[in-house]
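**Student:** Okay, predicted coordinates and the sequence, questions at the end:
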Amino acid sequence: MTTPPVPADAFASLRFADFRRLLVASASASFAGTAFSVVIGYQVYALTQSPLVLGLLGVATALPTLSLALLGGHYADRLDRRRILLVTRALLVLSGLAFATLSLAGPATPVAGLFLLVVLMGFARGFGDPASSAFETRIVPAGAYVNASAWLGSVGQVAGIIGPVLAGLFLTRFEPSGTYGLMAALYAASWLALLRMPPIPPVGVPTGEGRRASIKAGLRFVRADPVLFGSMALDLLAVLFGGAIALLPVFATDLLHVGPGGLGALMAAPSAGALVVMLWMTRRPPLRRTGVWLVLSIAGFGLSMLLFAVSRTFWLSWLALAFSGVFDGVNMLIRRAIVRTRTPDQMRGRVAAVSLVFIGTSNEIGALESGVASHFLGVVRATVLGGVLTLAIAGGAAWRWRDLMAWELQNERPPTGSGEAQEGV
């Protein structure tokens, strides 16, 4: 049995100065992203009163990301990943300022203009997200990959808790324009933290390989690994049918009768649950029966969404969403561990891009599914159906993907081609 790439020290990755800077950059961007999710959903629903339009909002984000993600992964394996992040984060700052300016029109804000800006943000995400995922593994040693993932996930969940609440309060007091201004400021803080880090280009870049061949190589790598492919496909299917985040403005407004502050609290609930389990897993990662835990987390997510669908009490709805976050946190950490321990550095950008296509856009495509289903079935029936389908997906995965079910983190070898990381203050 090989030594698992998991140190006993819960603070192992925090001992590296560049990782701490990355943590600040990631937290700032996560705060900005969660604030954006609250304000854009609430604003679009207030302007249109249409769950279907909320679903189309997800498509507006997903399509440009899908179209550019694989190309972004190709360049993340060939160019300075930090420089890619600096450019894309600067574009997100400008997008926040544009949203703020457009929203000064109040009730006369053009929905088409908001959708156009969402599409532009999707382009930035398509290039930036693969570089971000590939970047983090070069600043900590292989033995700290899982620990670093747990900390990055934890700060993301802290942002997911505080960000929606803060956005809800800003939205109440300063309206959408002021909230978008907050988003721009947070992305600017992320840009500044990245600026303090040294350039870290990828290693082992193949020569003479064109873009199309490079992208195909990334796709083949993922498809050939049943554990890697299975974990991505499982999450895609579960979130595609089981997620109901896009419908939260409808639940908050029409069923639970809470305002922007209540919406922010509901959107923070999954992150609260995920934070608890991720902090726990900085010390006790799921080393044994890891694949089984992954599938069980999907089933638990489906049960949580069923409870949320039938609840008409704010605290019970919040609790159901919090438990969905607990199960999603387990799922997230295991997926990240699979990607980081089974991918060599020269493939990280392209594998991250494939992961983004599978997982990063599942929320947005799932938002369309939720919007269309709720348009024909109503929000409650659509959410119940999603929960049932998620349970069926978990059962199918347990029967179909035996290699994934048998996978254990404790038996995984550290990946090759890792960069050097140095401790510092």
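**Tutor:** In hand now; what should we look at?

**Student:** Only C-alpha atoms from now on, for both contacts and neighbour counts.
**Tutor:** Will do.

**Student:** contacting residues around N147?
**Tutor:** Residues in contact with N147, defined by CA atoms under 8 Å, 6 or more residues apart in numbering, are 6-7, 10-13, 282.

**Student:** Sitting in strands, which of those do you find?
**Tutor:** In strands, defined here by DSSP state E, there are no members of those.

**Student:** By neighbours, which of these wins?
**Tutor:** Within the contacts of N147, most neighbours by other CA atoms under 10 Å means S13, with 27 neighbours.

**Student:** Quick check: nearest residue in space to that one, chain neighbours excluded?
**Tutor:** Leaving aside its sequence neighbours, S13 sits nearest to A148 (CA to CA, 6 or more residues apart in numbering; 5.3 Å).

**Student:** Tell me the spacing between that neighbour and A17.
**Tutor:** The gap separating A148 from A17 is 13 Å, by CA to CA, to the nearest Å.

**Student:** Got another one to weigh against that:
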Amino acid sequence: MPNAERHDPYAVLRLPEFRLFVSARFCITLAMQIQAVVVGWQIYDITKDPFSLGLIGLAEAIPSITVALYAGHVADIVPRKRIIITVLSVLLFCSLALLVYTMGVGEFLRTWGTVPIYGIIFLSGIARGFMGPAVFSFMPQLVKDKRLYANAITWSSTTWQAASVAGPAIGGLLYAFGGVTMAFSVDAALVLLSLLFYGFIAGRPLPESQGPKLNIKESLQTGLKFVFGNQIILSALALDMFAVLFGGAVILLPVFASDILQIGPQGLGALRSAPAIGSVGMALYLAYHPITKDAGKKMLWCVAGFGACIIGFGLSNLFWLSFFLLMMSGLLDSVSMIIRSTLIHTFTPEYMKGRVSSVNNIFVGSSNEIGSFESGLAAKLMGVVPSVVFGGTMTILIVSFTAWKADQLRKLSF
């Protein structure tokens, strides 16, 4: 029987607790996407300054980076479900705080301006810094069979991207037709639902560690040495970090929607959804046709294509073309993300996945927020369109450098 016929694209979805896991991930991602759209539009509506949008990313990145390594250490010594439940409780508090803020927004604006919003985002950044390593290392404990890792990562990514499609569109529509209070109410309800889904998943004991018990410093050093001593993991993380750092134009979408394309909050939701639409399509395709041969080369080409799409988006003044280019950027980025996650899960021991994931979050996760700050600052100094074109160009140059230096990544196959 041909290998393609033996492959079961739904294998991991037959596990009840994995279905609860992806349902919880869908809800929290949907909530965070709605929140991102509403907060971005709200702050730009108040300030009319693209740099203020970059500060949103900075307010989340600083605490996330600060706690990242410690969060990875915690994920390897504390049951991961316990961490996830605690983090979701904090995120629920943040969503409720944003909701309460909108109820007296006129009075708050006269006194504090946007400072309370940035403060809440800062707190959520701390929580999400702990969330990443815990979720990353908890998922394989639900799957157990390493042969299903790629399938699990693909469906987890598909769920995340599907929520990323719906979230921005829903957020834009809620803001436009229901108001900011309605939008944040839905945001809080979805966080609560995610918390309930995780509550139905049984906790898992920590994987057995190898070697003597380490203190915090030794534990963190072990995780860092593992990543920096593995060229494939290090080059994949660095590639995605710099691509996201320079190629992330998402934070500037309120400017494009308001001033360049003039499509309002509804259009902003559509633009925010476009990359995820492409990602969902590609992730579904990869569920049936997983990448095994020449994975490294395909990753490099896809990141280069991502940079080219960002350049085209920056130069476009047509809504349909901008939407298409963002959709293509998401499609190409999905390949890179799935390959990177698969190789990290494949090459990392179970007892070390929290620490390795924390390094991954510093390289890739936080680069989203730092990239948002970089985009806002570059837009302030260079102008919106030149800053986006510059970012896409830098992404292509970084791919070229990585392809030259990282020979093991070029040769990677699963």
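**Tutor:** Perfect, thanks for sending it. Predicted model, so just to flag it, every value in this text is computed and none were measured.

**Student:** before we move on, the earlier item: closest one to L97 of structure 1 out of the contacts of N147 of structure 1, please.
**Tutor:** Distance to L97 of structure 1 across these (CA to CA) is lowest for S13, with 34.1 Å.

**Student:** Matching that closest one against structure 2, which residue comes up?
**Tutor:** In structure 2, the residue equivalent to S13 of structure 1 is V12, according to TM-score structural alignment.

**Student:** A148 and A17 of structure 1: which is more packed in?
**Tutor:** Neighbours around A148 of structure 1 and A17, counted as other CA under 10 Å, are more numerous at A148. The numbers are 28 against 18.

**Student:** That one -> structure 2?
**Tutor:** Checking with TM-score structural alignment, A148 of structure 1 has A152 as its match.

**Student:** Now do the helices for the stretch 51-200 of structure 1: every range, in order, please.
**Tutor:** Shown for the stretch 51-200 of structure 1, the helices assigned by DSSP state H, counting those that start in this stretch span residues 51-76, 81-102, 111-136, 145-195.

**Student:** roughly how far apart are the residue nearest to the spatial centre of structure 1 and V111 of structure 1?
**Tutor:** Nearest residue to the geometric centre of structure 1 (CA atoms, centre = their mean): G360, 5.7 Å. Distance, G360 of structure 1 to V111 of structure 1, by CA to CA: 24 Å.

**Student:** Equivalent analysis for P164 of structure 1, please.
**Tutor:** 22 Å.

**Student:** So between the two, which is more surrounded?
**Tutor:** The neighbour comparison of P164 of structure 1 against V111 (other CA under 10 Å) goes to P164, with 32 against 16.

**Student:** What residues does the equivalent of the more buried one over in structure 2 make contact with?
**Tutor:** Aligned counterpart of P164 of structure 1 in structure 2: P168 (TM-score structural alignment). P168 of structure 2 makes contact with 33-34, 36-37, 268-270, 272-273 under the criterion CA under 8 Å, 6+ apart.

**Student:** biggest separation within those, which pair?
**Tutor:** Among those, the pair separated by the greatest distance (CA to CA) is A36 and A270, at 13.5 Å.

**Student:** more neighbours, the two?
**Tutor:** A270 (24 against 19).

**Student:** Cool, thanks, talk later.
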